[in-house]
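*Asks:* okay, structure incoming, though there's no sequence with it:
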């Protein structure tokens, strides 16, 4: 019987790798897999705007999901300022505040109110 037909012989005997293939494999192994920014529907933008407004006006604690290529991050705090000119919101967190671009928002959810986390406004 031929060695090609035993175990992994077919693969082992016909190996060939170009330098470009090897370079691409090394690049793929070392590369961090980045996410693509999601496209947010107009209805979702309305919900985000309403939750920002409620957090601002009623000083409600909210969770803000901010897009990041390596993985979204979450900020827990209260919206204190909305800058329409700079397209940013200022969030008061435990150790100060943070400015977040409106373009980087993925979701804004209120943490207080209601039986299941909904607000009664």
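*Replies:* It's in. Please read these numbers as outputs of a predicted model, since none were measured by experiment.
*Asks:* please make it C-alpha for all contacts and neighbour counts, starting now.
*Replies:* Noted.
*Asks:* what's the single longest strand in the chain?
*Replies:* Criterion DSSP state E: the longest strand present in the chain is strand 73-83.
*Asks:* what residues are up against the residue positioned nearest the centre of the chain?
*Replies:* Central residue of the chain (Cα atoms, centre = their mean): residue 72, 2.6 Å from the mean position. Counting by Cα atoms under 8 Å, 6 or more residues apart in numbering, residue 72 makes contact with 65, 66.
*Asks:* report the separation between it and residue 28.
*Replies:* 22 Å (Cα to Cα, to the nearest Å).
*Asks:* comparison target below:
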């Protein structure tokens, strides 16, 4: 049997043993990945930024236009597209109507709200 045939038949011998991963190794690797990609919560918004954000939210509620809301959750920034339908002043949160569901978002976690074009 030629060397090329042996290689094709048995695969890359250098990496044959590395396909197995113990659950402990996988768990540790995933935890390390999460720690490396963790983004701390953004600094509190300035008074001007809060006012601008509030105006955008109230305008979005009145005119019912589509918005993109960027917010922080579990160490990452996420974006959701939908319509802001309600502002809860008591709990400091907004209700975002998605295509088939809704999401309550805490104002402290929101980084940006912009009109979707």
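*Replies:* Received, thanks. In this text the structure is predicted, and so the values were computed from the model without any measurement.
*Asks:* now residue 70 of the first structure: closest residue in space that isn't a chain neighbour?
*Replies:* In this structure, residue 70 of the first structure finds its nearest non-sequential neighbour in residue 34, 5.3 Å apart by Cα to Cα, 6 or more residues apart in numbering.
*Asks:* and that neighbour, what does it touch?
*Replies:* 69, 70, 71.
*Asks:* and these, which is closest to residue 85 of the first structure?
*Replies:* residue 69 (25.3 Å; Cα to Cα).
*Asks:* tell me which element that closest one is part of?
*Replies:* Per DSSP states H and E: residue 69 of the first structure is located in neither a helix nor a strand.
*Asks:* was I right about it contacting residue 37?
*Replies:* Yes - using Cα atoms under 8 Å, residue 69 of the first structure makes contact with residue 37 at a distance of 7.4 Å.
*Asks:* in the first structure, where's the longest helix?
*Replies:* In the first structure, assigned by DSSP state H, the helix with the most residues is helix 42-58.
*Asks:* need the counterpart of residue 98 of the first structure in the second structure.
*Replies:* Matched to the second structure by TM-score structural alignment, residue 98 of the first structure sits across from residue 103.
*Asks:* any idea how far that match is from residue 66 of the second structure?
*Replies:* 14 Å.
*Asks:* residue 117 of the second structure too?
*Replies:* Applying Cα to Cα to residue 117 of the second structure and residue 66 of the second structure gives a distance of 8 Å.
*Asks:* stretch 41-48 of the second structure spans what distance, first to last residue?
*Replies:* Span of stretch 41-48 of the second structure from end to end, Cα to Cα: 19 Å.
*Asks:* now it: how far from the chain's centre is it?
*Replies:* 19 Å (Cα atoms, centre = their mean, to the nearest Å).
*Asks:* trace residue 73 of the second structure over to the first structure, please.
*Replies:* In the first structure, residue 73 of the second structure lands on residue 68 (TM-score structural alignment).
*Asks:* near whichever residue in the first structure pairs up with residue 63 of the second structure, how many other residues are there?
*Replies:* By TM-score structural alignment, residue 63 of the second structure lines up with residue 58 in the first structure. The number of residues packed near residue 58 of the first structure is 10, by other Cα atoms under 10 Å.
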